[in-house]
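K.L.:
Build me a structure from this.
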Amino acid sequence: MFEHTVVAVHFSSSYKPLLDSLSELREMGAKEFTLVDVLRVDEPKELSDEHKAEARRRLKQKQEDLEKEGFRVHIESPVGHPAQELVKVAMGAKANLILLASRGEGLWREFFHGSTVLELVRRTSIPTLIERLDPKDDTPISDLFSHILLATDGSKRAEGAETHALELAGGPGNRKLTLLQVSEEEAPADAADRLRSLADQARAKGADVAVRTEEGDPARVISRVAREEHASLVVIGKRGNAPHKELMLGDTAQEICRNVASSVLVVPGNAPLWTR
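P.N.:
Predicted structure coming up:
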């Protein structure tokens, strides 16, 4: 499913535990990683020969560690702005996933400087996984795929998120999938049928499935349900029904990326699924 993953790395930040946990993606088909440490063009100290050499040394060390575990690993140290460079590398590598870490809640998700996470998700047409780390010790909060919350509005643009959530829920181990239909007004007439179909497909894959239908502000409802369900991962589409370009980031997805306590997988509506 996620055969080739581009991993955003910044060794002065919360990335060692993230790199140490990459083997968890093996069960979802991971075979190849590209580790990317972007040297910021607006940070002169990162452009010094000493800093470049140390960044490269650490990348090569992690490359060797992952290769010993049987992965193919590439390393990149481009100079520029993080979001732009990560998208360039991911598109050039034809990656299936972009992975980065986030320490804590709220604006801690805006790592490096400013709104890099949001800019990255806006720019890319590749699924992006923001893995939450515990701010106390920089370790993953929980088993990433143990309890998946799929938030859908039933629109065409949510189909990519739905497909990815079903595939993740069908992975090895005892996995739970909560299907959340959320709308600001009364749900469409066919919403119940759509949820039943998704639930049946997930159960056929062996997942433990729960279904919830809620009304209200989507971002607030999704955040609340994620807390109530103790979701380890929230899967959402990049946009809902709004008639904007695919590369734009919807208000709901933006708020979830910034504020939800769980890890978040943002899936563009046209993202293909690479099955194992």
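K.L.:
Please count neighbours and contacts with C-alpha atoms only from this point.
P.N.:
Will do.
K.L.:
can you tell me which residues contact residue 248?
P.N.:
Residue 248 makes contact with 122, 123, 238, 239, according to C-alpha atoms under 8 Å, 6 or more residues apart in numbering.
K.L.:
most surrounded residue in these?
P.N.:
Highest neighbour count within those, by other C-alpha atoms under 10 Å: residue 238, with 29 neighbours.
K.L.:
Now do the helices in this protein.
P.N.:
16-20, 49-68, 82-93, 116-123, 159-169, 191-204, 218-229, 251-259 (DSSP state H).
K.L.:
quick one: the first one to chain centroid distance?
P.N.:
Between the mean C-alpha location of helix 16-20 and the chain-wide mean there is a distance of 15 Å, by C-alpha atoms, centre = their mean, to the nearest Å.
K.L.:
this one next, for a side-by-side:
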Amino acid sequence: MSTFTKVLLATDLSPQADKLTECLFCLCPDTETEVVLAHVFDDDDDADPDGSSFKKARSRLDGYKNDIEQAGYEEISIVTPAGEPCETLSRLAEENDADLMLVASHRKGFLKRALMGSTTYELARATMIPLLINKDEEDEVTENLLDTVLIPTDFSRKSLEALNVIRSLREYVGKVLFVHVVEHSRNKHDYKEKYGSAKMFLQELVDEMKIFGIEADYRIAHGVASKKIAAICERDNVSLIMMTKTGADMTNGDDLGSTSENVVLNSDCAVMLLPAEDSDEEDTFS
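P.N.:
From the prediction side, this is the model:
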């Protein structure tokens, strides 16, 4: 059974957002999953049921609903409030007891510093539930999100929250790739010790996955964590990064230096951010 039982699929009705239904099917294969389709209008006039903007949006949302029903899902609702998108979607997630939110990133603009106030980025900072950010462009072929899942870890409990999701979806996961980045070492001897310890822990994680029948491997890198993760994603054709949202930076917006934020901003593949159970624990990647 999937970890997620009620999903908020937030769409701006763009071609990129059209691919979120495939993400839903991958992450929530249980057709008893409840789905809330949400489109937030900028103002009350657009949300007027008698207006042309509302009718066009509603027609598109009905199309989404039909596609999801055709896949076997039965509990599907549509909500179309007006307001500031990030605040409104966060409120909708809480009101509907959603345990997963799906959004699309317009990757070309999303990577520009000037657009860091975008809805997707604001949600990455603010939302308190798991958030899937899909980055497929309109002309890209959508791949199975679970083909190759990369899990960055510093071996803290919170950095391994993704294992709970992986275990629940073990029948659908192709491969798990654990990544540990040694960002700082005093000298070659210090790095060798850290490398040896990491290798031991990573092998334990790989062996655990194999117990669940999941193919797994690991990578160890030395340098800036977010850059090394991005390079490994490209080299190993990673389909999804699944990582814990850690540190104060991600939730209060004071800084853009944490690994979680840089991975969200710079990765080309989809990213799932998971809330950390213990928000006071330090992120040793940062």
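K.L.:
Would you mind finding the most buried of the helices of structure 1?
P.N.:
helix 159-169 (a mean of 23; mean count of other C-alpha atoms under 10 Å).
K.L.:
Which strands and helices lie in contact with that one?
P.N.:
strand 147-152, helix 191-204, strand 233-237, strand 263-267 (3 or more C-alpha pairs under 8 Å, 6 or more residues apart in numbering; DSSP states H and E).
K.L.:
With distance to residue 33 of structure 1 as extra columns, can I get the helices of structure 1 in TSV?
P.N.:
Below are the helices of structure 1 laid out as TSV (distance: least, C-alpha to C-alpha, whole Å):
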stretch	distance to residue 33 of structure 1
helix 16-20	10
helix 49-68	9
helix 82-93	10
helix 116-123	18
helix 159-169	19
helix 191-204	28
helix 218-229	29
helix 251-259	23
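K.L.:
one step back: now for the contacts of residue 248 of structure 1, which pair is the farthest apart?
P.N.:
123 and 239 (13.0 Å; C-alpha to C-alpha).
K.L.:
rewinding a little: rebuild the helices and strands packed on helix 159-169 of structure 1 as a markdown table, extending it with distance to residue 80 of structure 1.
P.N.:
Listed next are these as a markdown table, based on distance: least, C-alpha to C-alpha, whole Å:
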| stretch | distance to residue 80 of structure 1 |
| --- | --- |
| strand 147-152 | 34 |
| helix 191-204 | 42 |
| strand 233-237 | 28 |
| strand 263-267 | 24 |
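K.L.:
Make TSV out of the contacts of residue 248 of structure 1 and add distance to residue 5 of structure 1.
P.N.:
Shown next, in TSV, are the contacts of residue 248 of structure 1 (distance: C-alpha to C-alpha, whole Å):
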residue	distance to residue 5 of structure 1
122	18
123	17
238	19
239	22
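K.L.:
Among those residues, which one lies nearest to residue 77 of structure 1?
P.N.:
Taking the contacts of residue 248 of structure 1 together and measuring to residue 77 of structure 1 by C-alpha to C-alpha, the closest member is residue 123, at 19.6 Å.
K.L.:
How much space separates the closest one from residue 147 of structure 1?
P.N.:
28 Å (C-alpha to C-alpha, to the nearest Å).
K.L.:
now swap in residue 128 of structure 1 and tell me
P.N.:
For residue 128 of structure 1 relative to residue 147 of structure 1 (C-alpha to C-alpha), the value is 18 Å.
K.L.:
Tell me the residue in structure 2 that is farthest from the middle.
P.N.:
Taking C-alpha atoms, centre = their mean, the residue of structure 2 most remote from its mean C-alpha position is residue 189, at 36.4 Å.
K.L.:
who touches the counterpart of residue 5 of structure 1 in structure 2 in this structure?
P.N.:
Matched to structure 2 by TM-score structural alignment, residue 5 of structure 1 sits across from residue 7. Residue 7 of structure 2 makes contact with 33, 34, 35, 36, 98, 99, 100, 101, 102, according to C-alpha under 8 Å, 6+ apart.
K.L.:
ok now do the fifth one, which residues does it touch?
P.N.:
By that I understand residue 98 of structure 2. Here residue 98 of structure 2 is in contact with 5, 6, 7, 8, 129 (C-alpha under 8 Å, 6+ apart).
K.L.:
For residue 75 of structure 1, give its distance to residue 29 of structure 1.
P.N.:
20 Å.
K.L.:
which bit of structure 2 covers stretch 222-232 of structure 1?
P.N.:
By TM-score structural alignment, stretch 222-232 of structure 1 lines up with residues 229-239 in structure 2.
K.L.:
Next: stretch 51-62 of structure 1.
P.N.:
Using TM-score structural alignment, stretch 51-62 of structure 1 lines up with residues 53-64 of structure 2.
K.L.:
With structure 1 overlaid, report how far that stretch is off on average.
P.N.:
For stretch 53-64 of structure 2, the mean deviation from structure 1 after alignment is 2.1 Å (mean C-alpha distance after the TM-score superposition for structure 1).
K.L.:
List of residues touching that stretch?
P.N.:
Applying C-alpha under 8 Å, 6+ apart, the external contacts of stretch 53-64 of structure 2 come out as 13, 21, 37, 39, 46, 47, 48, 49, 78.
K.L.:
Which position in structure 2 pairs with residue 207 of structure 1?
P.N.:
Under TM-score structural alignment, residue 207 of structure 1 pairs with residue 214 in structure 2.
K.L.:
wait, its match sits on residue 169?
P.N.:
No. Shown here, residue 214 of structure 2 and residue 169 do not form a contact pair, counting by C-alpha atoms under 8 Å, at 9.9 Å.
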